[in-house]
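Asks: no sequence for this one, just the structure:
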């Protein structure tokens, strides 16, 4: 008869019946100074695994790895949530809610009245008046976020820089509609807290502005700029340059508040000076309300043959 082999039971995946020699350190009975030497070896940073050695990960030589991680973590999270297209909304961190602006204006008016000769207080009053006027754009941003969120397509999301002001307004509108909403925060010397209307798990923090910009553009189906300052201008002109050069496919770019934006930059002067071509005027348009902006974005995509969402039956 042919003997059947004896099949041993599968080994335990982690445990052993007999410990391996290296599972215990060299004993003090064998070498009096062994324990102290072992501690010196194991506590040295060189002994830490590379992915657990924070100081090592932040050295200049590992910058390329950090760039990859900055990109990859956000990409994995957005993909896991099924987000395929975004309406990216930029705007000043200094945009106030109307009630907040009204309270600040009242306080500034009180101070200026109490100290009529104080130029600093007079300037504070002028700024408060201007912020009160601009606060309507907070409401426009909030309404635009609500309009996007109300579509009800989980593949389409509002995306902002994750901070306060105009960014908060847009995220808040999507939150009001019960939709997912994304914020791309950036680490700064003075910490930027995320606004409270972001979807937990979809507030991503970047170290590099460049990688943050990449993710703003990667899924963008439209860009909307509320009144803003340097940061808004940086993102806006970066996007326009990518579209102008066709480094990225054209998408709608809408500037909310024509009077504000014409005061910020003169596109007609740029065209007349020959600094841009006539067709570059058509890379963006102005809108005065959330509904006007949203209707224009939807119409643009229909003309382009790239509908933003499937119409409900």
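Replies: Yep, it's here. Source: prediction; values computed, not measured. Residues are numbered from 1 along each chain as shown.

Asks: going forward, measure contacts and count neighbours with C-alpha atoms only.
Replies: Will do.

Asks: Tell me, how many residues neighbour residue 81?
Replies: Using other Cα atoms under 10 Å, residue 81 has 13 neighbouring residues.

Asks: Quick check: it vs residue 25, distance?
Replies: 46 Å (Cα to Cα, to the nearest Å).

Asks: Secondary structure element holding the residue nearest the centre of the chain?
Replies: Nearest to the mean C-alpha position of the chain, by Cα atoms, centre = their mean, lies residue 184 at 1.4 Å. Here residue 184 is covered by strand 181-186, with elements defined by DSSP states H and E.

Asks: neighbouring contacts of that strand?
Replies: Defining contact as Cα atoms under 8 Å, 6 or more residues apart in numbering, one finds that strand 181-186 is touched by 157-163, 171, 174-175, 192, 194, 197-199, 202-209, 212.

Asks: out of these, which are buried?
Replies: 157-163, 171, 174-175, 194, 197-199, 202-207, 212 (16 or more other Cα atoms under 10 Å).

Asks: Give me the subset of the residues you listed lying in strands.
Replies: Among the buried ones among the contacts of strand 181-186, DSSP state E puts 157-160, 203-206 in strands.

Asks: Please identify which of those is nearest to residue 275.
Replies: Using Cα to Cα, residue 160 comes nearest to residue 275 of these, at 29.8 Å.

Asks: contacting residues around the closest one?
Replies: Counting by Cα under 8 Å, 6+ apart, residue 160 has contacts 88-90, 167, 170-171, 182-184.

Asks: rerun at 6 Å
Replies: 88-89, 167, 183 (Cα atoms under 6 Å, 6 or more residues apart in numbering).

Asks: what's the span of stretch 178-195, first residue to last?
Replies: Stretch 178-195: ends 16 Å apart by Cα to Cα.

Asks: Okay, one more to line up with it:
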């Protein structure tokens, strides 16, 4: 009888086994003696940047593969937009203070809190509607507060998992409490983080935001416009905000973008409108007779 376990046995110890072996030193070994991959002081040297970048690409990729995460919907937006309950509390405090500047700011934040609630409902719709699907959709956010929190919260509230891609900042960005713990990642490199936003995404939703949101949105638009990645729905929540912020007509009129480039995105106002667009794009939930036939 052939012993298959012997035929498939490892020829070499694993790295984990090697690093667990006792050393010849009774106390901490000198730096030069440490295994290179177990020596964090060595790994953070400037010359090791290419290795760190590769590790930052691989770690989230391998974990998502192991959890069979294939398709995601990315939610971008400001960290400064509060939920409605918090905004209402801040407004009451501002009214009591008699500070007109604080009152104006609180009124503006309450108005913007509507986007938090739409992001929350949109994430809940995505998650609940595809939870039992053969290819469920997972919400991905930047992992912080504001709109990011709303996305993770919506998925969490309907019993789904969601992903948070945090970034190390001078003033530490704390992960929001609604991210699925095993899917809460932390990045050093913005570029690798943005790559992971796009690697599995089938759609991107951009809510009002500042420099970070604009950076993420325009990188996505550029990659699609230049054919570097496949076309997918880009949903801009709040036409009034986005059309005032970015004059796409000016870009067309001056020839800075080509006719048709303005069709790379869609304005939407509600979670239901956005979800209906995605359902139509990917035939989600349509009966076989209603789905477009493949040529």
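Replies: Received the coordinates, thanks. Computed from a predicted structure; not experimentally measured.

Asks: thinking again about what came up before, please work out which residues of the second structure line up with the strand holding residue 184 of the first structure.
Replies: Following TM-score structural alignment, the aligned partner range for strand 181-186 of the first structure in the second structure is 162-167.

Asks: Tell me the buried residues in that stretch?
Replies: 162-167.

Asks: That stretch vs the first structure, average offset?
Replies: Here the mean offset of stretch 162-167 of the second structure against the first structure after fitting is 0.8 Å, by mean Cα distance after the TM-score superposition for the first structure.

Asks: on that earlier part again, ok, the buried residues of stretch 162-167 of the second structure vs residue 200 of the second structure, which is closest?
Replies: Residue 200 of the second structure lies nearest to residue 163 out of those, by Cα to Cα, at 11.7 Å.

Asks: show me where the stretch 201-313 of the first structure has helices.
Replies: 209-218, 230-244, 258-264, 267-272, 290-304 (DSSP state H, counting those that start in this stretch).

Asks: Now render those as a markdown table, adding distance to residue 40 of the first structure.
Replies: As requested, the helices of the stretch 201-313 of the first structure are exported to a markdown table (distance: least, Cα to Cα, whole Å):
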| stretch | distance to residue 40 of the first structure |
| --- | --- |
| helix 209-218 | 39 |
| helix 230-244 | 48 |
| helix 258-264 | 61 |
| helix 267-272 | 65 |
| helix 290-304 | 63 |
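
Asks: what's the closest of the ones you listed to residue 119 of the first structure?
Replies: It is, among those and with distance given as Cα to Cα, helix 258-264, at 25.1 Å.

Asks: what's the mean distance for that closest one versus the second structure?
Replies: So helix 258-264 of the first structure averages 1.0 Å relative to the second structure (mean Cα distance after the TM-score superposition for the first structure).

Asks: Identify the residue range in the second structure corresponding to that helix.
Replies: Mapped onto the second structure using TM-score structural alignment, helix 258-264 of the first structure covers residues 239-245.

Asks: and residue 63 of the first structure, what pairs with it in the second structure?
Replies: Residue 63 of the first structure maps onto residue 49 in the second structure, by TM-score structural alignment.

Asks: Roughly how far does the aligned residue in the first structure for residue 86 of the second structure sit from residue 256 of the first structure?
Replies: Counting by TM-score structural alignment, residue 86 of the second structure corresponds to residue 100 in the first structure. Applying Cα to Cα, the value for residue 100 of the first structure to residue 256 of the first structure is 21 Å.

Asks: out of the two, which sits in the more crowded spot?
Replies: Neighbours were counted for residue 100 of the first structure and for residue 256 using other Cα under 10 Å; residue 256 has more, 24 against 14.

Asks: Could you pull up the residues touching that one?
Replies: By Cα under 6 Å, 6+ apart, the neighbours of residue 256 of the first structure are 226, 286-288.

Asks: swap the cut-off to 8 Å and go again
Replies: 137, 224-227, 286-289, 293.

Asks: ok, now residue 179 of the second structure?
Replies: With Cα under 8 Å, 6+ apart, residue 179 of the second structure has these contacts: 143, 152-153, 156, 161-164.
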